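Visitor: the following comprises the amino acid sequence and a computationally predicted model.
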Amino acid sequence: MLPRRMGLRDLLRPRYDGAFAATIGGIVDRIRDRAPPLALSPHERLDGRTVLVTGANRGLGLAITVDLVRRGAHVVMACRSGIPEVMDVVRREAGAGAGTVEAVGLDLGDLASIERMVAELAEDGVALDAVVLNAGIVPREARRTKHGLDESFQVNFLSNVLLVRRLLERGVIARGPGARAGDDPDARDPGQDHRLPRIVFVSSESHRSAPPIDFSRLGSFRAWSMREAVQEYGATKLLAETWSHELANRLRGEVAVHTVCPGAVNTDIAREAPSWAKPALGATMKAFFKDPALAAKPIVYLVGARAIEGDTGLYVHVTRVKDRAAQARDAELGKRLWDASERLLASTGHALGRSDEGGEGR
């Protein structure tokens, strides 16, 4: 007989070893999710704020964009397709009194696309108050990018490293606008907005069940099948959690960095599932997974909430702040991954500068 304290969640461990277990785990999360989400009040505005959202043309990214624009923000939609049609969708759904929107092309599967987009933003004088790194993929099998890297690894992790570092280097994310540690609040210009810029990674609880980071094969391509797809996804999210925690420490007092797992969301992220599984999977997600508009609430909260001003390194799972996995909080692993990602990008011809060093965390 099973111990009384063991529940369905325990029976599914390691719950992200396959798509079926991940789906059931998502349903369990949804059923147990009784607390209201962290969310801005309906009347809280983001007028004057400029936010970049990746993967903004569909699903969760589109819902995040609509909510931000509805609150008065100017959103830069970074996406591979759907331009300009998707901007019309945002304007229509955001309604009257909304902010503004523009779109730029971005393909995280191509590092050169990141360089072009950041250069374009810098040349146009764009100053971002927040970045939401939402884009991600769950391919059905291993695929090699033009850079010789695993596509899931590149899109879900390494491309975000390059994107954030370049935005910082080029000053598109301006550090600490008058709100650096040690500033005298009474000496600030009351007419200026002194909130720190924010970087928000859309992450996943699957990072907890990922195997330890194997630095000996970081970024190297190996064949894997759909049976391993969710496990590989979790591995990329562990990398993102570990790197973002290190980033938060390095930019403390200059830029706030947070991560969030929105829980089980009814999007098309599983669009590469086998055709025989799609009807059942689609029905299950529709019945049990949350609507993207609801899932977007804690993400928009991390972008704009004044209640967390001064905080950094928060990890939000659905409705509450909690610790990320111990691996992701390991300072030595974070430093090692930081250096390894720099070397890997340099090997692809995208060497990074040193302008991101600093902050109180170092």
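Guide: Ah, there it is.
Visitor: from here on, just use CA atoms for contacts and neighbour counts.
Guide: Will do.
Visitor: can you give me the helices in the stretch 101-250 of the chain?
Guide: According to DSSP state H, counting those that start in this stretch, the stretch 101-250 of the chain carries its helices in the segments 111-123, 151-153, 159-169, 229-250.
Visitor: format those helices as TSV; extra columns: mean neighbour count.
Guide: What follows is the helices of the stretch 101-250 of the chain, written out as TSV (neighbours: other Cα atoms under 10 Å):
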stretch	mean neighbour count
helix 111-123	17
helix 151-153	26
helix 159-169	21
helix 229-250	25
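Visitor: to residue 342, which of the ones you listed lies closest?
Guide: Among those, the nearest to residue 342 by Cα to Cα is helix 159-169 (8.7 Å).
Visitor: so what does that closest one touch, helix or strand wise?
Guide: The contact analysis (3 or more Cα pairs under 8 Å, 6 or more residues apart in numbering; DSSP states H and E) places helix 159-169 against helix 111-123.
Visitor: if we go to 10 Å?
Guide: Judged by 3 or more Cα pairs under 10 Å, 6 or more residues apart in numbering; DSSP states H and E, helix 159-169 is in contact with helix 111-123, strand 130-133, helix 229-250, helix 331-347.
Visitor: of those, give the one that comes closest to residue 24.
Guide: Nearest to residue 24, of all those, is helix 229-250, at 12.8 Å by Cα to Cα.
Visitor: tell me the gap between that closest one and the middle of its chain.
Guide: Centroid separation for helix 229-250 versus its chain: 10 Å, with Cα atoms, centre = their mean, to the nearest Å.
Visitor: now swap in stretch 244-263 and tell me
Guide: Distance, stretch centre to chain centre, for stretch 244-263: 11 Å (Cα atoms, centre = their mean).
Visitor: look up how far residue 166 lies from residue 356.
Guide: Separation of residue 356 from residue 166 (Cα to Cα, to the nearest Å) stands at 9 Å.
Visitor: how about residue 332?
Guide: For residue 332, the distance to residue 166 equals 24 Å [Cα to Cα].
Visitor: and here's the other structure:
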Amino acid sequence: MSKWNLSSVPDQAGRTVVITGANAGIGFAAAAMFAGKGAHVVLACRDPRKAADAIGKIRTMRPSGSVESGPLDLADLDSVAAFAGRFREGHDRLDVLVNNAGVMWSPPSRTVQGFDLQFGTNHLGHFALTGHLLPLLLHTPGARVTTMTSLAQNFGRIDFDDLNWRRRPYSRDAAYSQSKLANMMFVLELQRRLTASGSALAVTAAHPGWTSSELTRHSHPAIRRVSPLVGMKPEVGALGLMRAATDPTAPGGSYWGPRFFFETKGHPSAARISRRAEDTAVAARLWEESAVLTGVTYPLPGRTERATDA
């Protein structure tokens, strides 16, 4: 079997792509790849200066596609809604939404609305963004939503009694794992709901294995020292995400990551979904809790789900 690599990415000319956290690491690598394949890429980033620098770097690569940026802070639901509103006003299609941005192992912190920073950014922010952009995704033939999760989903637990770590002693590892399990459950639950409604919109997931990037900035110093030596470069780690987002044979609900060394390195292949992520009852409850917390409406074909009804 041949290795899936950048040459395997189909032509993206005429397609519009939004990538969160696209100014560095895997997000930047994916943005450069999409633009190189002809797509119009919107870099959705919290820091406008870093976004401008990233756009400048991509343009020096002379891609056949084009790039622009838009301010997006996933830790602020007002910012999420504002970004989505501006995007809908300026674009008539959205072919791929890549929910990539995230924080890992951060110290105890809160989002603007008071959620745990890791759960609020990694899961709730992307839940809200996808909901706001869903009408445009449903309007675009062949559209896809791809969410970046992590091997940490294998260790995550959804604690409905304390989703936002208000009572428990804070664990950076456990909070991150919960947010990444939530990402995976969101992908599977959204795909189930889309399928039930008769929509052709596909939802996929990916993980980066061990990739050396800025995401490890809150990790132990030893990990930060070792990661550049043993981890994959972002342009390699991004291939799983690119396969999930562009491979026409990747079905909705599929999950992609590195093939070798317990899925930490290698070319992208189908990855193992954790048993907890496949718990449909927990996923449905997490969906309803997320709708209440974000206040976002998911207007699926044939049904309207409002957070106030949850």
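Guide: Looks like it arrived, so ask away. In this text the structure is predicted, and so the values were computed from the model without any measurement.
Visitor: could I get the TM-score for this pair?
Guide: Once superposed, the chains reach a TM-score of 0.86 (TM-score structural alignment, normalised by the length of structure 2), with 289 aligned residues with a Cα RMSD of 2.1 Å.
Visitor: just to revisit the earlier point, next, format the helices of the stretch 101-250 of structure 1 as TSV and append distance to residue 62 of structure 1.
Guide: Shown next, in TSV, are the helices of the stretch 101-250 of structure 1 (distance: least, Cα to Cα, whole Å):
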stretch	distance to residue 62 of structure 1
helix 111-123	19
helix 151-153	21
helix 159-169	19
helix 229-250	21
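Visitor: so who does the counterpart of residue 11 of structure 2 in structure 1 touch?
Guide: By TM-score structural alignment, residue 11 of structure 2 lines up with residue 45 in structure 1. Residues near residue 45 of structure 1 by Cα atoms under 10 Å, 6 or more residues apart in numbering: 68, 69, 70, 71, 72, 73, 98, 99, 304, 305.
Visitor: roughly how far apart are the third one and residue 45 of structure 1?
Guide: It refers to residue 70 of structure 1. From residue 70 of structure 1 across to residue 45 of structure 1, the span is 8 Å (Cα to Cα).
Visitor: kindly report the same for the last one.
Guide: Going from residue 305 of structure 1 to residue 45 of structure 1 by Cα to Cα gives 10 Å.
Visitor: which one of the contacts of residue 45 of structure 1 sits closest to residue 108 of structure 1?
Guide: Once Cα to Cα is applied, the member of these that ends up nearest residue 108 of structure 1 is residue 68, at 22.5 Å.
Visitor: can I assume that closest one is in contact with residue 46?
Guide: Yes. Using Cα atoms under 10 Å, residue 68 of structure 1 makes contact with residue 46 at a distance of 7.2 Å.
Visitor: what is in contact with residue 70 and residue 45 of structure 1 at once?
Guide: By Cα under 10 Å, 6+ apart, residue 70 of structure 1 and residue 45 have these common neighbours: 98, 99.
Visitor: now do whichever strand or helix holds residue 21 of structure 1: which elements does it pack against?
Guide: Taking DSSP states H and E as the criterion, residue 21 of structure 1 maps to helix 19-32. Applying 3+ Cα pairs under 10 Å, 6+ apart, one finds that helix 19-32 of structure 1 contacts helix 8-11, helix 229-250, helix 278-288.
Visitor: how about a cut-off of 8 Å?
Guide: Partner elements for helix 19-32 of structure 1 (3+ Cα pairs under 8 Å, 6+ apart): helix 8-11, helix 229-250.
Visitor: nearest to residue 78 of structure 1, out of the ones you listed?
Guide: Nearest to residue 78 of structure 1, of all the helices and strands packed on helix 19-32 of structure 1, is helix 229-250, at 19.1 Å by Cα to Cα.
Visitor: just to revisit the earlier point, looking at the helices and strands packed on helix 159-169 of structure 1, which is nearest to residue 205 of structure 1?
Guide: Nearest to residue 205 of structure 1, of all those, is helix 229-250, at 7.9 Å by Cα to Cα.
Visitor: what about the closest one, how far off from structure 2?
Guide: In the superposition against structure 2, helix 229-250 of structure 1 averages 1.1 Å from its aligned positions (mean Cα distance after the TM-score superposition for structure 1).
Visitor: residue contacts, the closest residue to residue 93 of structure 1 other than its chain neighbours?
Guide: Once flanking residues are discounted, residue 93 of structure 1 sits nearest to residue 66: 6.6 Å by Cα to Cα, 6 or more residues apart in numbering. Taking Cα atoms under 8 Å, 6 or more residues apart in numbering as the criterion, residue 66 of structure 1 is in contact with 90, 91, 93, 94.
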